[in-house]
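# quick one: sequence plus predicted model below, questions after.
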Amino acid sequence: MESISTQLTVTAERVAAEAAERVLTAREKVLAGGSVLVDTKSSETDVVTAVDRESERFVRARLAELRPGEPVLGEEDGGELADGGVTWVVDPIDGTVNFLYGYPWFAVSLAAQVDGVSVAGAVVEPVSGRRWTATRGGGAYLDGRPLRAGTPERLELALVGTGFAYDRERRTRQAGLVASLLGRVRDIRRGGAASLELCAVAAGWTDAFFEHGLNRWDWAAGALLATEAGAVVHLPGSAPDLGEDLTFAAAAPIADALRAALAEGGSARI
């Protein structure tokens, strides 16, 4: 018999994949010369499109059919975590700026959480069709293939991902932190979609990822993937020496060294 968490993962993958198909159709129309309504949120560079909103409305409607009565927390229409029971956490397009520019690194991210802890999740890429899934205690997978985080020998050989806030002053401080790290790692990557950055750690495509200021929908599914693949993960509020709102995932062999390097670089002051 399937566990409840496994059933939730199946639902997360199904709904995220259906939403991803709709996002892909919208993208193809835009690339063919169509237009998409664009608005801004926290700043001129923090954008939301009509496709984001339509994708979230679709996810909410499908979950209401498949898992009636379970609340949804989403980037566009908000919501709250349930006190006990399952809450669904959705980012209808993670990497909206990439989507808007035609850059194919974006995804639909959907996780099921119980008491704020992810127990099931799926991240689906509309363009490539890749499906990343994880179940708490049941492993992490890419298109059904099990994932394991990398095993870099030392920090100097680690490929590290990061991201930046939309606020100009905070971005400047974050750039200073990255500058302090550049001479201590193999290289830095910045893809622009936190869920996929966390999936990349799970796959061993990168050795670590850190970013300040992420919201729950940014990490709910991806952090579960990284954890289940064996990475060391610190979610916002769990590593005060790095800052109260830092999300951190790293391959086990370099996790302590990276944490120390970030602390030394002033991560807590970002």
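Structure received.
# from now on I want contacts and neighbour counts done on CA atoms only, so please keep to that.
OK.
# for Leu157, which non-adjacent residue is closest in space?
Arg186 (4.8 Å; C-alpha to C-alpha, 6 or more residues apart in numbering).
# sorry, slip of the keys, the one I care about is Trp205.
In space, Trp205 is closest to Gly150, 7.6 Å off (C-alpha to C-alpha, 6+ apart).
# A further structure is provided below for comparison with the first:
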Amino acid sequence: MNEDRATPAQLLAIAEAVVAPAAAQVAELRAGAAREVSTKSTETDVVTAADRAVERQLVAELRRRRPTDAVFGEEYGAGGDPAGAGGSGVRWLLDPIDGTVNYLYGIPWYAVSIAAEVDGEVVAGVVRNAATGDQWSASAGHGAWREGRRLRGSTETRLGHALVATGFGYQPARRAYQAEVLARLLPQVRDVRRLGAAALDLCLAAEGTVDVFYERGLQPWDHAAGGLIAAEAGLTVAGLDGAPGDGEMFIAAPPALFGPLHDRLRELAAAAGP
């Protein structure tokens, strides 16, 4: 393969090849002694030895296959990976365990998430639930898939009948503000689910198991793969007021629900606060 000419399908094939052994390692480490815990931004923002070990494995395998690509991982370095930025135009975004708190407590809702960007645009992504083996994937222009089934998102058209997935940040003041927003949104939707792994939540939105997803405070590795999967399933993926989906606000919803949810979140100043 010519590294500099890799297609989205070729990059997805690489992501799928490396995600399965990484997810297996996650499961093996949980059964062993790799749940040693430290914290990052706050006392509730945990990271385990498994997060770091799995990311090292992912980086090593990507290095072997595509040595001149850049890598941007949650544990490998928020500043990116200058040693791998060799001009290929490809950057890998890695979350070795999305849903670390679930992993720590044995709740079977945590995943390995891998996405590939080309010149800043996400073109391939895969999310694999390490507890169950369920896997979702997408490449730009080729749809979103789960186990050979193409995903189309929810057919719900009324916000009042929508099941909403969301999450909270780790800073106490931000959490409190997000809870206030959610409390005001809740009477206007069917119900809310907070499952604890944004990448998997986006996959549920892509397949229509939940109707919409929104969250403030996501990092690129949180939403890169899941966001592409949602978009390729036909969902509108964006932020507020025409901004791209990012850390300020990330919304994924079917077109019929995106406008009503967007407008309500704007009315609630969901992107404001701490």
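Looks like it came in fine. Computed from a predicted model, the values in this text were never measured in an experiment.
# what distance separates the start and the end of stretch 246-261 of structure 2?
End-to-end span of stretch 246-261 of structure 2 (C-alpha to C-alpha, to the nearest Å): 16 Å.
# chain center to it, what's the gap?
15 Å (C-alpha atoms, centre = their mean, to the nearest Å).
# so what touches that stretch?
153-159, 202, 205, 211-220, 227, 230-231, 234-240, 244-245, 262, 270-271 (C-alpha atoms under 8 Å, 6 or more residues apart in numbering).
# circling back: these two touch, right, the residue nearest to Trp205 of structure 1 and Ala200?
No: judged on C-alpha atoms under 8 Å, Gly150 of structure 1 makes no contact with Ala200 at a distance of 9.9 Å.
# which residues of the stretch 51-200 of structure 1 fall in helices?
Applying DSSP state H, counting those that start in this stretch to the stretch 51-200 of structure 1 gives helices spanning 96-101, 168-182, 194-203.
# winner for burial among the ones you listed?
With neighbours taken as mean count of other C-alpha atoms under 10 Å, the helices of the stretch 51-200 of structure 1 reach their highest mean count in helix 194-203, at a mean of 29.
# matching residues in structure 2 for that helix?
Using TM-score structural alignment, the residues of structure 2 aligned to helix 194-203 of structure 1 are 198-207.
# again, but for stretch 109-127 of structure 1
Stretch 109-127 of structure 1 maps onto residues 113-131 of structure 2, going by TM-score structural alignment.
# how far away from the center of its chain is the matching stretch?
8 Å.
# buried residues in that stretch?
Of all the residues in stretch 113-131 of structure 2, those buried under the rule 16 or more other C-alpha atoms under 10 Å are 113-118, 122-131.
# stretch 131-146 of structure 1 too?
Using 16+ other C-alpha under 10 Å as the test for burial, stretch 131-146 of structure 1 gives 131-136, 139-142, 146.
# also stretch 252-267 of structure 1?
Neighbour-count burial for stretch 252-267 of structure 1, counted by 16+ other C-alpha under 10 Å, picks out 252-255, 257-259, 261-263, 265-267.
# that older thread, closest to Gly161 of structure 1 out of the helices of the stretch 51-200 of structure 1?
Across these, Gly161 of structure 1 has its closest neighbour in helix 194-203 (6.7 Å, C-alpha to C-alpha).
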